[in-house]
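Participant: predicted coordinates and the sequence they were generated for:
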Amino acid sequence: MKPKRREKTKKVGPSKRVEKASSALQKIVADFVEARAPKNTLLTVTDVAVSQDLRYIVAFVSVYPDVGDVSITKLLNADYRELNELIAKQADFKYMPKVVFEIDHGERNRQRIDELLSQD
């Protein structure tokens, strides 16, 4: 009896190429955000989501103290040309990725959950 052929298993999750690009981009974006942070405000890049074709990036940023999410994202998204220059200098991509900044509400949600749990 012939042994059965092994079925190919599909990889779930990003490829090594995307993971490598994501970690490099997180550092570049973090340096960019740090330089653009308003006084008395701590901006932290918590995650960078990269599309499989490396053309789109969503950078998640946490803000402390909570000074206005819309103004921070507008500030960061307005300087996209400078960020593109940084990416071009520090990374080698076939296409220049489009970067969009989003506020990461995870920390705020965790604090709210802690408040609710401590009320009991």
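Facilitator: That came through, no problem.
Participant: CA atoms for contacts and neighbours, from now on please.
Facilitator: Will do.
Participant: and what about residue 57, helix, strand or coil?
Facilitator: Using DSSP: H, G, I helix; E, B strand; the rest coil, the structure places residue 57 in strand.
Participant: in addition, the following structure is provided for comparison:
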Amino acid sequence: MTIHKEEKLLFHLKDLAGEFLNRHSNRTSLITVTNVILSPDLKRANILLSVLPKNSEHTAVLFANRLRPEFKEYLKKHSRMRVLPQVTFLPDLGEQNRQRIEELLETE
């Protein structure tokens, strides 16, 4: 797959995941899709989430993973992908680390 097509697919998956979570969340926490990591064979996708407030992160990730079958149906309806990847929602640790470094730099 060309780099352009892969980038387009990643953006499309990220956009659809954001729309889906926005529609299904109860809005007690802000869930943001920060990145999508796709396996080379396109059969698995890890969707990274950032959640505010931080104490709701574990609950929000569990919520998103419970909705995986519904998300797969949503992908079927709203995309033209031939093979739908097996999706897993994970917390974005890179974003957490970046925010922590920013906090440490501000306190100095």
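Facilitator: Yep, it's here. None of these values were measured; they are calculated from a predicted model.
Participant: which part of the second structure lines up with the top helix by length along the first structure?
Facilitator: Longest helix in the first structure by number of residues (criterion: DSSP state H): helix 16-36. Aligned using TM-score structural alignment, helix 16-36 of the first structure spans residues 4-24 in the second structure.
Participant: for the matching stretch, buried residues please.
Facilitator: Neighbour-count burial for stretch 4-24 of the second structure flags 9-10, 13-14, 16-18, 20-21 (criterion: 16 or more other C-alpha atoms under 10 Å).
Participant: same question for stretch 66-80 of the second structure.
Facilitator: Neighbour-count burial for stretch 66-80 of the second structure, counted by 16+ other C-alpha under 10 Å, picks out 71-72, 75.
Participant: mind listing the helices for the first structure?
Facilitator: Taking DSSP H, the helices of the first structure run over residues 16-36, 69-78, 80-90, 106-118.
Participant: redo the ones you listed as TSV? Include distance to residue 57 of the first structure.
Facilitator: As requested, the helices of the first structure are exported to TSV (distance: least, C-alpha to C-alpha, whole Å):
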stretch	distance to residue 57 of the first structure
helix 16-36	9
helix 69-78	12
helix 80-90	12
helix 106-118	19
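Participant: and these: which comes nearest residue 47 of the first structure?
Facilitator: Closest to residue 47 of the first structure of the helices of the first structure is helix 16-36 (C-alpha to C-alpha; 7.1 Å).
Participant: contact partners of the closest one?
Facilitator: By C-alpha atoms under 8 Å, 6 or more residues apart in numbering, the list of residues contacting helix 16-36 of the first structure from outside reads 43-45, 47-52, 54, 59, 76, 83, 86-87, 90-91.
Participant: how big is the angle separating that helix from helix 80-90?
Facilitator: Angle, helix 16-36 of the first structure to helix 80-90, by axes from the mean of the first three to the mean of the last three C-alpha atoms, to 10 degrees: 130 degrees.
Participant: quick one: distance of helix 16-36 of the first structure to the chain centre.
Facilitator: Its chain's C-alpha centre and that of helix 16-36 of the first structure lie 8 Å apart, by C-alpha atoms, centre = their mean, to the nearest Å.
Participant: aligned partner of residue 100 of the second structure in the first structure?
Facilitator: Per TM-score structural alignment, the equivalent position to residue 100 of the second structure in the first structure is residue 112.
Participant: now for that match, how many residues are close by?
Facilitator: Residue 112 of the first structure has 12 neighbours, counted by other C-alpha atoms under 10 Å.
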